[in-house]
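In: Provided below are the primary sequence and the corresponding predicted coordinates.
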Amino acid sequence: MPIRSLLSSVLIGAVASARSMTPMASIALARLAGRRTPGQLFLLDRPLFKFGAMAMGVGELFGDKMKTAPDRTVALGLTARVASAGIAGAALAPHGSECAGATVAVATAVPLAYATLAARKRAMSRIGQTRSGLIEDALVVAAGLAIVALAMRRTRE
């Protein structure tokens, strides 16, 4: 299997490194719009999952701006990234390659969580927590939506 076929999974893992719930929220939004994912995951068809993922994605965007927000590399933050990246990576992988998609997404998300945290801390020292968070949000949400849209567009062609 060429690694190019798993590129969407790798990229969604990078998104999960910065915002753990954005991959799931992006997929949930696309599923609500009637789009299909390349990978087959029945969890994505459950209304509770779709609305829950979107609510958690929005909640994370607000929670990140709080002074008491924990670093993304604490155990709970890494666990959320592993779960989200794994599910999203599997969903965006070609049918039959869901396990490989989950694996590469998680393998991308965890180490990059440390890199994106370091970058965020540098930005916070220069422009503050809220402003750096809003910029990071815009970049990460746009990337998540674009990756999901491109992966799902390929399944319709």
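Out: Thanks, I have it. Numbering: from 1, shown residues only.
In: can we go C-alpha only for contacts and neighbour counts from here?
Out: Noted.
In: which residue of this protein lies farthest from its centroid?
Out: Arg126 (25.9 Å; CA atoms, centre = their mean).
In: second structure for comparison follows:
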Amino acid sequence: MLRSYLIGLAAGQRGIVPLAALAAAGRRGALPDDMPLAKLFKNPLIAWGAVAFSAAEMAGDKQKTAPDRIVPIGLAVRSVTSAYAGAALAPKGQRVTGAAVALGTALASSYIGWRIRMAALRRYGQTATGFVEDALVLATGVAAADPRLVKRAA
């Protein structure tokens, strides 16, 4: 369940990162074949598309006009992507629990991350705090998607 928790943390900050992480895992053959849409995430076009959307989300986050992550549409995106990725990364037979863990973690961390970011923003500015947050989110997403990294840490 650690992988589902980690992907939930990442989704709480950047809603598209779970899809990019799954695409990366799919390209490496690290997704279960019986996972719904597994073939889709193994497709190079879909994989690059997910990465591109994730990069666009990260770039957009640095704009002054970027909406807060806790607006309803942002929470809806995080709910869907985290639940799907959490289920995909959970052990077989525990996918519903994995989805719930990732979803709960994503929603809780959205609010916590938003509060931390707002406090940091006042001191360090939007761009600097965004890049630090992006680095943490990317590291978390990569760790969640790579079972070898999570096993080493456990």
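Out: Everything's here; your move. Worth saying up front: this structure is predicted, and the values here are computed from it rather than measured.
In: what's the TM-score once they're superposed?
Out: After superposition, the two chains reach a TM-score (TM-score structural alignment, normalised by the length of structure 2) of 0.87; 148 aligned residues with a CA RMSD of 1.9 Å.
In: on that earlier part again, which SS state does the equivalent of the residue farthest from the centre of structure 1 over in structure 2 fall under?
Out: Alignment note: Arg126 of structure 1 maps to Arg123 in structure 2; criterion TM-score structural alignment. Classification of Arg123 of structure 2 by DSSP: H, G, I helix; E, B strand; the rest coil places it in helix.
In: how close does Arg123 of structure 2 sit to Glu133 of structure 2?
Out: Arg123 of structure 2 sits 15 Å away from Glu133 of structure 2, going by CA to CA, to the nearest Å.
In: now do the strands in structure 1.
Out: Using DSSP state E, structure 1 contains no strands.
In: what does stretch 87-102 of structure 2 correspond to over in structure 1?
Out: Mapped onto structure 1 using TM-score structural alignment, stretch 87-102 of structure 2 spans residues 90-105.
In: give me the contact list for the matching stretch.
Out: Residues outside stretch 90-105 of structure 1 that contact it (CA atoms under 8 Å, 6 or more residues apart in numbering): 5-6, 8-14, 37-41, 85-89, 148, 151-152.
In: find the centremost residue of structure 1, please.
Out: Nearest to structure 1 centroid, counting by CA atoms, centre = their mean: Pro23, 2.6 Å.
In: map that one onto structure 2.
Out: Checking TM-score structural alignment: Pro23 of structure 1 goes with Pro18.
In: distance check, the nearest residue to Met152 of structure 1 once chain neighbours are set aside against Val110 of structure 1.
Out: In space, and not counting its chain neighbours, Met152 of structure 1 is closest to Thr37: 5.5 Å by CA to CA, 6 or more residues apart in numbering. Thr37 of structure 1 is 23 Å from Val110 of structure 1, where distance means CA to CA.
In: can you check Ala53 of structure 1 too?
Out: 20 Å.
In: same deal with Thr155 of structure 1?
Out: Remark: distance between Thr155 of structure 1 and Val110 of structure 1 (CA to CA) = 27 Å.
In: so which of those two has more stuff around it?
Out: Set side by side, Thr155 of structure 1 and Val110 show more neighbours around Val110, with 23 against 15, by other CA atoms under 10 Å.
In: my guess is that one contacts Ala18, does it?
Out: No: between Val110 of structure 1 and Ala18 there is no contact under CA atoms under 8 Å: 9.8 Å.
In: surely Gly86 of structure 2 meets Ala10?
Out: No: contact criterion CA under 8 Å: Gly86 of structure 2 and Ala10 do not qualify, at 10.9 Å.
In: out of these two, which sits in the more crowded spot?
Out: Gly86 (35 against 31).
In: burial count for Gly8 of structure 2?
Out: Neighbour count of Gly8 of structure 2, defined by other CA under 10 Å: 38.
In: residue in structure 1 paired with it?
Out: With TM-score structural alignment as the criterion, Gly8 of structure 2 lines up with Gly13 in structure 1.
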